[in-house]
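[1] quick check, what structure comes out for this input:
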Amino acid sequence: MASNAAADDPAALLRQGGCVMLLRHAQTEPGTGDPPGFDLATCSTQRNLSVSGKQNAVRMGQWFKARGLQPHRVLTSAWCRCVDTANLAFGQSQLWAPLNSVFGDRVPLPDQTAALRQALDRLPLGRFQVWVSHQTNVTALAGQFLAMGEGVILDRDAKVLARVSFD
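    Below is the predicted model:
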């Protein structure tokens, strides 16, 4: 649980650990979802980051660096816009299926949100993780609607402790 002093300072919350920064991927090219027939293994068939989205992802990383924050792990959806956001911000990431998109004909899977909740419950104290995902997953887990490139800090109970914009 966050101390009162940390409640108004997202960086202090992250330093305390036992939490996650859940990010919605950075700004994409216009559109919703992905083009028909997209291939998850082929970035050119997906809706990808725009130039401003790439800049936003870099700013995310600068925000963390300027505050001396290093995530314990950076986990991401397999969609290229999420992988690119994570890699531009942090220089590395690890794919994790529970963060994958459930937009369109992909019905939200209760076990997917349950896996996210279980992982939250097991977050190490004194460390934090970054998860990069999609709006549908953010809403399912945190009940929030984020702009592209925004994040929320969640505690081990999926309670929103802070909302962070990197612009």
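
[2] please count neighbours and contacts with C-alpha atoms only from this point.
    OK.

[3] could you pull out the strands for the chain?
    Along the chain, the segments classed as strands by DSSP state E run 19-24, 73-76, 94-95, 128-133, 150-154, 160-165.

[4] kindly compare burial across those and name the winner.
    strand 19-24 (a mean of 28; mean count of other Cα atoms under 10 Å).

[5] what about it, distance to the chain center?
    5 Å (Cα atoms, centre = their mean, to the nearest Å).

[6] what about the longest helix in the protein?
    Ranked by residue count, the top helix of the chain under DSSP state H comes out as helix 51-66.

[7] pull up the distance across stretch 86-95, start to finish.
    10 Å (Cα to Cα, to the nearest Å).

[8] contacting residues around that stretch?
    54, 57-62, 73-78, 83, 132 (Cα atoms under 8 Å, 6 or more residues apart in numbering).

[9] if we can go back for a sec, distance to L141 for the strands of the chain - can I get that in JSON lines?
    Output for those, formatted as JSON lines (distance: least, Cα to Cα, whole Å):
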{"stretch": "strand 19-24", "distance to L141": "10"}
{"stretch": "strand 73-76", "distance to L141": "15"}
{"stretch": "strand 94-95", "distance to L141": "18"}
{"stretch": "strand 128-133", "distance to L141": "11"}
{"stretch": "strand 150-154", "distance to L141": "9"}
{"stretch": "strand 160-165", "distance to L141": "10"}
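
[10] I have a second one here; can you model it like the first so I can compare?
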Amino acid sequence: MKPRVSVLHAVTTRLAGLTAMLLLLAASLFATPARADEASLFALLKQPGHVLLMRHTLAPGIGDPEGFVLEDCRTQRNLSDTGQVQARELGERLRAGGIESARVYSSRWCRCLDTATGLGLGPVIPLTALDSVFQRRHETEARTRALRDFLAALEPGEPVILVTHQMNVRALTGRSTGVGEGLLLNVEDPENVRVVGVF
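    Here you go, the predicted model:
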């Protein structure tokens, strides 16, 4: 008969080994798919029929001041220092995922243009179809129609990134987005865009 201490030691050692194995398994279950999923999103973004639609990064406040002027950033709600950092970090994340350059389109509002520029992925092209509808809600339907038409006319080429506003994202997709968050869209049928991932 084995001494009680050695049996206890053997059981304890075996349990410790099983615990370590279970922890490793849990880590692989939760970490690996996340990395794999993100890699697959980057791969999809490079494929025709997919675009990244994103909300501008942090610009504290709501809407714009009364009487703001579109051509004068000083009259608008603008990115904070944090928002500028967020834009640069998102650009770095995209480059790390293999998106070295892109066709970048933006709302003409300064907070969107600055977000798009901060990505550092190429020249930024202002697009009225992405302009804010927050204080022009009567234009929502026409703006969304223009965006669908734009998506329908997209030619194959470099990845496409669209920088816009919360209400515009919701009007097109039915989804809300956080500050600086992006939705990867399948736009093969612009009348029925599908969200296939979140950045």
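
[11] report the TM-score for the pair.
    The TM-score (TM-score structural alignment, normalised by the length of the first structure) is 0.86; 159 aligned residues with a Cα RMSD of 2.0 Å.

[12] related to what we said a few turns ago, relative to R122 of the first structure, which of the strands of the first structure is closest?
    strand 19-24 (9.6 Å; Cα to Cα).

[13] so that closest one corresponds to what in the second structure?
    Following TM-score structural alignment, the aligned partner range for strand 19-24 of the first structure in the second structure is 50-55.

[14] average separation of that stretch from the aligned part of the first structure, please.
    Comparison of stretch 50-55 of the second structure with the first structure after fitting gives an average deviation of 0.6 Å (mean Cα distance after the TM-score superposition for the first structure).

[15] what's the angle from the longest helix anywhere in the second structure to strand 50-55?
    Secondary structure of the second structure per DSSP H: the longest helix is helix 4-45. Here helix 4-45 of the second structure runs at an angle of 100 degrees relative to strand 50-55 (axes from the mean of the first three to the mean of the last three Cα atoms, to 10 degrees).

[16] what about helix 4-45 of the second structure, distance to the chain center?
    29 Å.

[17] report the two of the contacts of stretch 86-95 of the first structure separated the most.
    Using Cα to Cα for every pair in the contacts of stretch 86-95 of the first structure, the one that comes out farthest apart is Q62 and A78, at 23.1 Å.

[18] so those two - more neighbours on which side?
    A78 (21 against 16; other Cα atoms under 10 Å).

[19] need the counterpart of that one in the second structure.
    Checking TM-score structural alignment: A78 of the first structure goes with R108.

[20] tell me which residue of the first structure matches up with M167 of the second structure.
    Match for M167 of the second structure (TM-score structural alignment): T136.

[21] how many other residues sit next to R47 of the first structure?
    R47 of the first structure: 19 neighbours (other Cα under 10 Å).

[22] one more: T113 of the first structure?
    Neighbour tally, T113 of the first structure, other Cα under 10 Å: 17.

[23] over to the one 5 residues further on?
    Q118 of the first structure is surrounded by 14 other residues when neighbours are defined as other Cα under 10 Å.

[24] got it, and A6 of the first structure?
    If we define neighbours as other Cα under 10 Å, then A6 of the first structure has 17 of them.

[25] didn't it look like it was pressed against I153?
    No - assessed by Cα atoms under 8 Å, A6 of the first structure is found out of contact with I153, at 11.9 Å.
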